[in-house]
Structures are given as structure tokens and as C-alpha cells.
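Peer 1: sharing a model prediction with you, sequence too.
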Amino acid sequence: MPDTGEVQDSRTDQAEESAYAKGFDAGYKAGAATGAEEEMASLLPPYTILPGVSAKEVMEAGLQRFLPRLQPLLKPEEVHVRLEQSLALKKPLSVVRLGDGELLALAHDTVLPLAHAKAAGPFLTRAGITLPDYEARDRLAEAVRGADIIGIPASRLPTYQGLLFPVLRYYGIGHDPHRFTISTINYALHEHRLLQPLLLNRQVLVIGNKAEPLAEVLSASGVHITGTVAPVNGFRDVPGALAATAQHTFDIALVASGIPAVVICQTIAAELGKVALDFGHLADKLISGELTYDDDAS
């Protein structure tokens, strides 16, 4: 057992991390609010002020003008229906997700200089790609182009929607309301209690470095796991993972393998005729117990 000092140190570290996180959140919100007010001030005519009106109020009023230009995304219930229909009819369907990692991978030496992409994505190697990797980038673009449903970020920050639309334009991927949903669709399916009905009485294959512990969690809750495929340490493991996948019998594959998950999911649908869902970090949260699969029950 750890001694009292070690336990106390651990608690102190946790308290400091928690305090830091709260401070960061408060600082970020304060900075964002200040930035919005400064931006609004820069748009006012010279020698004028606008008393008693916040930047948020101005944005809310101005947004009304642009409501006709809003573009819909598939809701969790609609994605669930598509998944259920594909499973029932034994038709292929791939659900992939684009976050900052995928977008930086697609953007390097296309819409962003390599140095900029590397500076913005120090985490990319852990996510499955080391820049530059033009073969992986082009394979990723091909997979996005061929995916059935694409999750895109709601965040308008520079490495999210700030990259999304330039990347889509560069690769000639148009916005089809029947193809796009939120990039957190994996969490949304869980939150809306749609994941468990989806997997009920289905043969499920789990793919990724944490495939075995995730399979154990799901199996303990009654999911029929037919196999696991691991490891997937970046794009170099994609061919082997796909070859192993082809040896299994399954209805739906849950893929948690970082950026390569996009390629794996799309290929499973296109070449094996199966349903594949980019499961992402939902796997980690189920394994750790932060989220519980049984909470997903209706």
C-alpha cells in the first residue's frame, strides 16, 4: 500500500490539476468575452459608443439575418436510423469523424504549410500520423470522400471549422446535408441512449489498441463480441488491421484507433460491405468507468 505521504501527494496533485483546470476555463471564458467586446468596438463608427448593449446581444441580433443560410446536420436520431436500417438490410455504412487531428493531417502541405500544421498538432504522432506523411494524407482524403456519414466539428476555432471548410474545398468535398453530422456523434449516440439498442443482438467486432478492455466492458453488459483487432499504431498498421478484420464475422465494427479510424471505417464499408462506427475516445471513457454502457439503456 502507498504510504500516507504518497496518498497526500497524489491528492495534492489532483487538487492542483483541478484548480488549474478551473482557472484555465475561467481565463478562457474571460478572454473570449473580452475579445468579442474588443472586436465589436472596432466595428463601431469613430467617435461613437453603444452603451448598455453587450457583444453577445449584438451577435444574437445579427445572427437573425443569417438564419436562412444555416445548413442542417444529421441529428443523433437520424444517424441511428441510418445505422439501424443498414444493419437490418445488411448494407454497408461508414460513420467517420473529423476533429483537429484529422483536419491538420489533411491540411498539411495543402491548405497549411507543413511547419504550421506541425506546430498546431504536436499530438498528431499519438493520434496515428507523423507529419509529413503524404501517402497517409491522401488515403485519409480518399476515405473522407467515400464515407457515408461524416462528423464535423461544431467549434469555430482555427484548427476546427477554421480548417474544415478550406480542407473540404481543397479536396472537392461538398456539403451534403444527408452526409454530415457532429464530430461528437459517438458521444451523442450514447447520451441519447441510442447505442445499446444499436448493438443489441448484433455481432460486434472491436478494433483498436484498447479493443480487448473495451470488448470486456461491452461483453459484461450483454453485447455479443465476435472478436477484437489490435494493435493499430498509426497508418502503418492499417493494412494488417484490415486483413485481420476480414477474417472475422460481424455485423458492426466499433473502431477506436485515432486518425486511422477514418480509413478503417470507410474501407470496412466499401470493401467488406459492413457497418463501421468511428468510436473514438468513447472507448476510453467506457473502459475507465467515467461513462457506463448500462447508462445507455432506455
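Peer 2: Here it is on my side, so go on. Residues are numbered from 1 along each chain as shown.
Peer 1: please make it C-alpha for all contacts and neighbour counts, starting now.
Peer 2: Noted.
Peer 1: burial count for the nearest residue to Arg179 once chain neighbours are set aside?
Peer 2: Closest residue in space to Arg179, ignoring its immediate chain neighbours: Ile149 at 4.5 Å, by CA to CA, 6 or more residues apart in numbering. Neighbour count of Ile149, defined by other CA atoms under 10 Å: 25.
Peer 1: comparison target, given below:
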Amino acid sequence: MIPDKQLLTVDQVFEKLNEAIEKKIPFSLVRIGDGENIILAQDSIMTIEEVLKEKWAQRANQNPKLKGVTLPNLTLRDQMVEAIKAANIVGIPFYNNDPILTEDRLKRKLTDQVFNYFQIIPQIPCHTFVNRVLVQKKNFWKLLKNKRILLISQWSEQSAQILTKHPYNLNAIIGIPFNHYDQMECTLDAIRANRENFDIALISCGVNSVVLAHKVAELTGKIGIDFGKSLMYMVKGKVGMNHSLMRPDIDLLP
């Protein structure tokens, strides 16, 4: 049970990231929301039948690209457990006033249940929407300015076009398209093949991002950031240095 007041602030997460960049050490930031909770709940806290009745699971199975996974998938569940245990920073929901737009039973309550079941104790916790605030901060993009960036997402090509222009002005961007868990192994091969070509990976692949962020750190010794929906939102003009999501914005998370 981790009280909300013990979660790192966004600025503290930024400092941890900055330290990893300066020291050139392996680093992964992963995030747990309702989708990740449902993946972890498969055949643990919930039966497969119960999981498949959840709206999130039904939407995932109706449109494979929407959530990036088809359920059941116990292999992803186990890979996710490994990734969360190894991650340097783990984003989790708040107990109180959490901004995730879903039922309370699928947020922190379920996180605690699955973490207890799998004996997961995050090394350093923060809020799961840390990515949505970082993407709005000038200091974050300044930190990436002279780094080689790997984008892993179905939005990699479109977001690369945005990030090479003002106000981001990033360069040396590599993109790896990713739509569904079925692409996991070939994506890991691509990460290995590019290990000498990037410094930081921004990963927007739904629940798969948890595993991929960990694998970036493990396989290449580089920095893997579970970037949630941020790349998609940037392409849609909903978030970034020139845009701000209503929930959450910089004022919502400390």
C-alpha cells in the first residue's frame, strides 16, 4: 500500500531521467492503468471469463489495433510482471481523485490486488499519467534535444514529422511501427539491431509499452519510456508544448 503522497512528483521523475541520461545507465519507466490492470488480472485476480466480460477486453478483441492486444494473453501478462519488477520507475493510479476515466474498481484497487498477487513492489512509484505532463514540459524536450530518439508506435512516422519541427527540433529519429502484440518478437529484433543507433526510446504501444520499455533497458542498456498515448495525442494535436489535455494538465499532477 503506497500512499498518494509518497508518489514521485513529475519534476522528481524528470530528475531521475536526467540522471540516467547523464550517467548513461539502463533505465525504464513503465505505467499501470486500467488496461494494464486487466492484463495482469488474467487468471490471477479474475478468471479469463470475467476478464473477457470487461468493456476494455471486449473493445480490444473487437478492434486489434485499438488496444494492441487480443485477449486472453497470459504470455503478455507474465512479461509485464517481469517488466514492472525490473523497472526503475512505475506509474500507478492515485487512491484519491485519480484522473483516469474509468471505473474506480479498475484503477488503484485492482493495481493493489494484482501487485499483491504477483508480489510486485515498485522500486520507485509515481503517477501513471506522468507521461502526459512530461510531454507538455519544455525541460523534457530540451533534455532530448541532442539525443538519438527511437519511436516505437503505430504513430511513429507521423510523430517523427512533428518532433523534427519547431518547437521540438529533435533529430536522429528512428521509427519502428507497432500495432499489435503479434509484432513483439520482430520489434525486439529491431531494437537489438538498432542498439547502437539510439539513446532514448519513446514507446506508445498500449499495454505492450510496459514490456518494450523494460526490454529496451535490458537488451540495449539504453532508456525506455512508456509514453502511453502521448505520441497519438501529439499527432491529433491534443497534447504537447502547444497543446494541453484537459485531464490531466501540468496543474493536476505535482
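Peer 2: Cool, got the structure. Small disclaimer: the values here were computed from a predicted structure and weren't measured.
Peer 1: on that earlier part again, wait, the residue nearest to Arg179 of structure 1 touches Leu83, no?
Peer 2: No: the pair Ile149 of structure 1 / Leu83 is not scored as a contact, 10.0 Å apart, by CA atoms under 8 Å.
Peer 1: contacting residues around the counterpart of Cys126 of structure 2 in structure 1?
Peer 2: Here Cys126 of structure 2 is matched to Thr181 in structure 1, going by TM-score structural alignment. Thr181 of structure 1 sits next to 73-76, 79, 149-152 when contact means CA atoms under 8 Å, 6 or more residues apart in numbering.
Peer 1: out of the residues you listed, which are inside strands?
Peer 2: Among the contacts of Thr181 of structure 1, DSSP state E puts 149-152 in strands.
Peer 1: dump these to JSON lines, plus distance to Val229 of structure 1.
Peer 2: Shown next, in JSON lines, are those (distance: CA to CA, whole Å):
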{"residue": "Ile149", "distance to Val229 of structure 1": "23"}
{"residue": "Ile150", "distance to Val229 of structure 1": "23"}
{"residue": "Gly151", "distance to Val229 of structure 1": "24"}
{"residue": "Ile152", "distance to Val229 of structure 1": "26"}
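Peer 1: and of these, the nearest to Asn201 of structure 1?
Peer 2: Ile149 (23.4 Å; CA to CA).
Peer 1: what sits against that closest one?
Peer 2: Residues in contact with Ile149 of structure 1, defined by CA under 8 Å, 6+ apart, are 93-96, 178-181.
Peer 1: alignment lookup: it to structure 2.
Peer 2: That one, Ile149 of structure 1, aligns with Ile89 by TM-score structural alignment.
Peer 1: residues near Gly27 of structure 1, how many?
Peer 2: 12.
Peer 1: buried residues, the host helix or strand of it. List them.
Peer 2: According to DSSP states H and E, Gly27 of structure 1 maps onto helix 4-43. For helix 4-43 of structure 1, the neighbour count (16 or more other CA atoms under 10 Å) marks 36, 40 as buried.
Peer 1: circling back to that earlier point, list buried residues within the contacts of Ile149 of structure 1.
Peer 2: Neighbour-count burial (16+ other CA under 10 Å) applied to those gives 93-96, 179-181.
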